[in-house]
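**Q** Build the 3D model from these lines:
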Amino acid sequence: MPSKYRRGLDITTESLGVFRRHPKLAILPLLSLLAVGGAFALLAAVAFRHGIVDSVLTNDRYKYGALFCAFAISSSVATFFNAAVVHCASRVFDDEETSIRDGLAAAWRVRRRIAVWAVVAATLGTVFYILDEKFGAFGSLARLVFDLTWALLTYFIVPVIVLDHADGIRRQLRHSGSLFRDTWGESVSASLGVSFVFFVVALPGLVLLGAGYFVLHGSLALGALVGGGLIVVAAIVGSQTVTAIVRTALYRYATEGDRVGPFAARDPDTVFPEN
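**A** Next comes the predicted model:
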């Protein structure tokens, strides 16, 4: 069992190497953050313009509608740009030329699957938020169980949407869940490895943000806040990019037996052995 986690951490290290050789992949998650931020800013402007902010905060119908829209926007935009990263990573693994435009075009080709996925994710997210809010401890427990189960079940959902070429949300979820079951040790340890690496990267930014907000004043505070924010954003973007690389490589190996990316230089007997 420990060897599964050791392999996951090795995959993390080698995926970071892939990222260093192809840093332009980080442009796609950055565009995702900008798009989500822009969409939320537009929705907020519309709410203020039509004077419905108070209704969104106090009226359940408006509040849950706004929550559904927020879930749908964040899920669809994040999935779209992650799909572009997955496509580009898969082409990089095959030593083929790729580009940001190529990744975006690939994501656009599966836009209907992404839209269906976003609606399903937003609907379930809203339902369990309501349960959490209306049913006390039981609702909170149900939401906690759902969040954990959903995260595991959908671990490979983006590679499945982009690379599987199969329609049907049920089939996509089954495939993603099956892949996670087969690679759970490597998947979990790789995810933890990526999170740890980029937490360390973000730490100076968090320190600067804290200093700028609580300690410094004037231009020094502003400089610390801006610098810290940029470091944290860079860490988030890097984490999303490397996570997409890891999941694409795991998906390719688990489905096709391809030793690509982080697996390329490894002995086949050390990748997912039976023991």
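**Q** CA atoms for contacts and neighbours, from now on please.
**A** Noted.
**Q** Tell me the buried residues in stretch 84-95?
**A** Ala84, Val85, Val86, His87, Cys88, Ala89, Ser90, Arg91, Val92, Phe93 (16 or more other CA atoms under 10 Å).
**Q** Proceed likewise with the subsequent sequence, for comparison:
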Amino acid sequence: MSRFSRGFQLFKETFGILKKDRELLLFPVLSGVVALVVVATFVLPLFFSGVLSGVGTSGSSPLAYVLLFAFYLVSYFIVIYFNTALVSCALIRLDGRDPTFMDGIHAASGRIGKILSWTLIAATVGLILRLIRGDGDNLLASLASALLGAAWSLATFFVIPVIVVDDLGGFAAIERSWKLFKSTWGETVIGSVSLGLVFIPAVLLLLVGVLAMVVGSFEAGLVIIAVALLLWVVSAVLYGALQGIFVAIMYLYATTGEVPDAIDRSLVEGAFVPKGSLR
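**A** So this is what the prediction gives:
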């Protein structure tokens, strides 16, 4: 219970920082909008034309893999670029200064080379995990893909702030990220999971909508589900901004031992449970 309480308090204090710089919400919004444009103009035409059908199966064509990798490359670049801008602004705020939207854009644009190198690696790993999962019919393959993906996320937890602060890219950024994570925090993430609290209202509303449809009020249930999906999108934007701030806080503590004045030090120290700890 103490872990959940600590996670909830950290969530509230991270949210408090976001309220000071609401323009940070623009970065996940733009990331999502640009990604949707890519899907609409690139993926959907290929999907309906049949080019991408059966990817991950023995009948897939080499062209399908090439196009899928191209999509991964573009979509990952979009996400990483705007995440870099977001974390840059968060670091400025945590340093006691007042960031602007363009501060983030300039910071990300000045590190395009590092972002591209990290994007290439991330897209390659993403494609490999997709191929391991296959068409999703094999439960063991899907589980293996999920576990490997989770391990990869932990190992690369600090890559974005490493790009911003240490000006490293590619494998050097991954190595630096893994050392920071392993030596400072251990293996069990608590704080990052707490940010998922933003999705609870949407999930509850979705369940209400499904229940309404089951008991016979189909139209009302459909409306509730539509509102729940809209709330989910809003929650995803909020989560993206909070995650960027959270990663910046963790990076500062991992590298300097310092905690921003707006954050309770005990919450940051307890955000990750060291390996072997039973707390």
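**Q** Take the buried residues of stretch 84-95 of the first structure and keep only those in helices.
**A** Residues of the buried residues of stretch 84-95 of the first structure located in helices (DSSP state H): Ala84, Val85, Val86, His87, Cys88, Ala89, Ser90, Arg91, Val92, Phe93.
**Q** quick one: which two of these are the most distant?
**A** Farthest apart among those by CA to CA are Ala84 and Phe93. That separation is 14.3 Å.
**Q** possible to save the buried residues of stretch 84-95 of the first structure as JSON lines with distance to Arg109 of the first structure?
**A** Formatted as JSON lines, these follow (distance: CA to CA, whole Å):
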{"residue": "Ala84", "distance to Arg109 of the first structure": "10"}
{"residue": "Val85", "distance to Arg109 of the first structure": "14"}
{"residue": "Val86", "distance to Arg109 of the first structure": "13"}
{"residue": "His87", "distance to Arg109 of the first structure": "11"}
{"residue": "Cys88", "distance to Arg109 of the first structure": "14"}
{"residue": "Ala89", "distance to Arg109 of the first structure": "17"}
{"residue": "Ser90", "distance to Arg109 of the first structure": "16"}
{"residue": "Arg91", "distance to Arg109 of the first structure": "16"}
{"residue": "Val92", "distance to Arg109 of the first structure": "19"}
{"residue": "Phe93", "distance to Arg109 of the first structure": "21"}
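**Q** so which of those comes closest to Arg112 of the first structure?
**A** Relative to Arg112 of the first structure, the closest of the buried residues of stretch 84-95 of the first structure is Ala84; by CA to CA it sits at 14.4 Å.
**Q** How about the contacts made by that closest one?
**A** Leu28, Ile100, Asp102, Gly103, Leu104, Ala105, Ala106, Ala107 (CA atoms under 8 Å, 6 or more residues apart in numbering).
**Q** Buried among the residues you listed? Need that as a selection in PyMOL.
**A** Buried residues among the contacts of Ala84 of the first structure (16+ other CA under 10 Å), as a PyMOL selection:
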select buried, resi 28+100+102+103+104+106+107
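**Q** Next up, the contacts around Arg111 of the second structure.
**A** Counted by CA under 8 Å, 6+ apart, Arg111 of the second structure has contacts Ile163, Val164, Asp167.
**Q** residue in the second structure matching Leu153 of the first structure?
**A** Alignment note: Leu153 of the first structure maps to Ala155 in the second structure; criterion TM-score structural alignment.
**Q** what about the residue nearest the centre of the second structure, which helix or strand?
**A** The residue lying closest to the centre of the second structure (CA atoms, centre = their mean) is Gly240, at 6.2 Å. Assigned by DSSP states H and E, Gly240 of the second structure belongs to helix 218-256.
**Q** can you pull the buried residues of the following helix or strand past that helix?
**A** Remark: after helix 218-256 of the second structure, the chain's next helix or strand is helix 265-269, criterion DSSP H and E. Across helix 265-269 of the second structure, burial judged by 16+ other CA under 10 Å covers Leu267, Val268, Glu269.
**Q** One more: stretch 42-51 of the second structure?
**A** Val43, Leu46, Val51.
**Q** and the end-to-end length of it?
**A** 11 Å (CA to CA, to the nearest Å).
**Q** List of residues touching that stretch?
**A** Leu52, Ser53, Leu63, Ala64, Phe71.
**Q** Roughly how far does the fourth one sit from Ser53 of the second structure?
**A** According to CA to CA, Ala64 of the second structure stands 8 Å off from Ser53 of the second structure.
**Q** Pick out whichever of those two has more residues nearby.
**A** Each of Ala64 of the second structure and Ser53 has its neighbours counted (other CA atoms under 10 Å); Ala64 has more, 19 against 15.
**Q** doesn't Leu52 make contact with that one?
**A** Yes: between Ala64 of the second structure and Leu52 there is a contact under CA atoms under 8 Å: 5.2 Å.
**Q** Helices of the first structure, start to end?
**A** 2-21, 27-49, 53-58, 60-93, 100-109, 111-134, 136-153, 157-163, 169-214, 218-256.
**Q** out of the ones you listed, deepest packed?
**A** helix 157-163 (a mean of 24; mean count of other CA atoms under 10 Å).
**Q** can you give me how far it is from the chain middle?
**A** Remark: helix 157-163 of the first structure is offset 13 Å from the chain centroid, using CA atoms, centre = their mean, to the nearest Å.
**Q** average gap between that helix and the second structure?
**A** Taken over the aligned residues, the distance from helix 157-163 of the first structure to the second structure averages 1.3 Å (mean CA distance after the TM-score superposition for the first structure).
**Q** now stretch 236-255 of the first structure
**A** With mean CA distance after the TM-score superposition for the first structure, stretch 236-255 of the first structure departs from the second structure by a mean of 0.8 Å once superposed.
**Q** can you pull the contacts of the nearest residue to Gln172 of the first structure once chain neighbours are set aside?
**A** Distance criterion CA to CA, 6 or more residues apart in numbering; nearest residue to Gln172 of the first structure, sequence neighbours excluded, is Val160 at 6.3 Å. Applying CA under 8 Å, 6+ apart, we find Val160 of the first structure in contact with Gln172, His175, Ser176.
**Q** Let me have these in TSV, extended by distance to Leu9 of the first structure.
**A** Shown next, in TSV, are those (distance: CA to CA, whole Å):
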residue	distance to Leu9 of the first structure
Gln172	27
His175	24
Ser176	21
